[in-house]
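Participant: Using only what follows, build the 3D model:
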Amino acid sequence: MDRDWGEPLDLDAVAAVAGYSRYHFVRAFKAAYGETPGQYLSRRRIERAQEMLRTADLTVTEICGLVGFSSLGTFSTRFKSQTGLTPSEYRARHVGRGAALIPGCFALLYAGAFPGRGQRNTEEAG
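Facilitator: Have a look, this model is predicted:
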């Protein structure tokens, strides 16, 4: 879940890798980490979004999709619940403290937002 935080969570697949049924995995995960796998993943995604809001010149909508949320409303609600600020308020409070934002195109490339890009280059070379 930490490696593929931007991808949709397939709880059955994660549980199978752990050798548990879906329901036993959720109980064991909550006992070990104090939150469900969904809550954990949401928290990690918001943490990634915080980093992007501080460092990348991307819109809130772009960041929402990059961190794995399909709904801007859900993203904004969870972000505010976790940080106490909306994504825009968070950015306004944390940007401009001596560091320039990374251009959006570089941030998108780094985040893997251009799927198939490497494949096209391989085909052109061959």
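Participant: C-alpha only now, for contacts and for neighbours.
Facilitator: Fine.
Participant: I'd like the distance between the spatially most central residue of the chain and residue 110.
Facilitator: Against the mean C-alpha coordinate of the chain, by C-alpha atoms, centre = their mean, the closest residue is residue 67 at 2.3 Å. Taking C-alpha to C-alpha, to the nearest Å as the measure, residue 67 falls 13 Å from residue 110.
Participant: Who are the packing partners of the helix or strand hosting residue 73?
Facilitator: Secondary structure from DSSP states H and E places residue 73 in helix 72-83. Under the contact criterion of 3 or more C-alpha pairs under 8 Å, 6 or more residues apart in numbering; DSSP states H and E, helix 72-83 touches helix 37-55, helix 60-66, helix 87-94.
Participant: between those, which one is nearest to residue 76?
Facilitator: helix 87-94 (6.4 Å; C-alpha to C-alpha).
Participant: Just after that closest one, pick out the following helix or strand.
Facilitator: Remark: after helix 87-94, the chain's next helix or strand is strand 102-103, criterion DSSP H and E.
Participant: to compare against the first, here's another:
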Amino acid sequence: MDRDYAEPLDVPALARAAHMSPGHFSRSFRAAFGETPYSYLMTRRIERAKALLRRGDLSVTEVCCAVGCTSLGSFSSRFTELVGESPSAYRARRHEEGAAVPACVAKIFTRPVRNAEPVGAAEPVGNGEPVGNGEPVGNGEPVRNGEAQRAARP
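Facilitator: Modelled structure (predicted):
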């Protein structure tokens, strides 16, 4: 996925390559990487799109196609969700301050992260210890950061 991010990848094809069923592959992938295969792929595509947009010689549509997205609307929505600004606004902004930083280092600090679903945000908690805002949760329900805590069920 990291190397072939611009190719039309889907879970059944990836699962076949890994000799797994699609469901098992998706569950194993999420357990290992903390996000779904599709979300991981889109993050890689957005990372590459950011690099192409910083160069400034391609239009947003050209960048969308170059990273393997087929819908400009979906690309723009996901880019805005992960980066916090539209692809056009990102392209128009100055990027000279990071030009001296090696790409391998910049990639670590500029990796898009979805605010709505941090890694490990849906881990079951069943030991009654305080979570999030300090309220104890002892019913084994998944707890998501930022959401209201559910009361324990009888």
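Participant: what's the TM-score here?
Facilitator: The TM-score (TM-score structural alignment, normalised by the length of the first structure) is 0.73; 98 aligned residues with a C-alpha RMSD of 1.5 Å.
Participant: ok, now which ones touch the alignment partner in the second structure of residue 64 of the first structure?
Facilitator: Structural alignment (TM-score structural alignment) places residue 64 of the first structure against residue 64 in the second structure. By C-alpha atoms under 8 Å, 6 or more residues apart in numbering, the contact set of residue 64 of the second structure is 49, 70-72, 75.
Participant: redo that, cut-off 7 Å
Facilitator: Applying C-alpha atoms under 7 Å, 6 or more residues apart in numbering, we find residue 64 of the second structure in contact with 72, 75.
Participant: quick one on the thing from earlier: including distance to residue 106 of the first structure, could the helices and strands packed on helix 72-83 of the first structure go into CSV?
Facilitator: Shown next, in CSV, are these (distance: least, C-alpha to C-alpha, whole Å):
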stretch, distance to residue 106 of the first structure
helix 37-55, 11
helix 60-66, 13
helix 87-94, 19
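Participant: Please identify which of those helices is closest to residue 22 of the first structure.
Facilitator: Closest among those, using C-alpha to C-alpha: helix 37-55, at 10.6 Å.
Participant: The helix or strand just after that closest one vs the second structure, mean deviation?
Facilitator: On the C-terminal side of helix 37-55 of the first structure, the nearest following helix or strand under DSSP H and E is strand 56-57. Comparison of strand 56-57 of the first structure with the second structure after fitting gives an average deviation of 2.3 Å (mean C-alpha distance after the TM-score superposition for the first structure).
Participant: And strand 56-57 of the first structure, how far out from the chain middle?
Facilitator: With C-alpha atoms, centre = their mean, to the nearest Å as the basis, strand 56-57 of the first structure stands 15 Å off its chain's centre.
Participant: Next: stretch 66-74 of the first structure.
Facilitator: 8 Å.
Participant: Identify each buried residue in that stretch, please.
Facilitator: 66-69 (16 or more other C-alpha atoms under 10 Å).
Participant: okay, those residues in CSV with distance to residue 29 of the first structure next?
Facilitator: Converted to CSV, the buried residues of stretch 66-74 of the first structure look like this (distance: C-alpha to C-alpha, whole Å):
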residue, distance to residue 29 of the first structure
66, 25
67, 22
68, 21
69, 22
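Participant: Name the nearest of those residues relative to residue 117 of the first structure.
Facilitator: Nearest to residue 117 of the first structure among these, with distances taken as C-alpha to C-alpha, is residue 66, at 16.4 Å.
Participant: For that closest one, which non-adjacent residue is closest in space?
Facilitator: residue 6 (6.3 Å; C-alpha to C-alpha, 6 or more residues apart in numbering).
Participant: Check the gap between the one you found and residue 78 of the first structure for me.
Facilitator: If you go by C-alpha to C-alpha, the gap between residue 6 of the first structure and residue 78 of the first structure works out to 15 Å.
Participant: where's the nearest residue to residue 58 of the second structure once chain neighbours are set aside relative to residue 25 of the second structure, distance?
Facilitator: In this structure, residue 58 of the second structure finds its nearest non-sequential neighbour in residue 52, 7.2 Å apart by C-alpha to C-alpha, 6+ apart. Distance of residue 52 of the second structure to residue 25 of the second structure, given as C-alpha to C-alpha: 31 Å.
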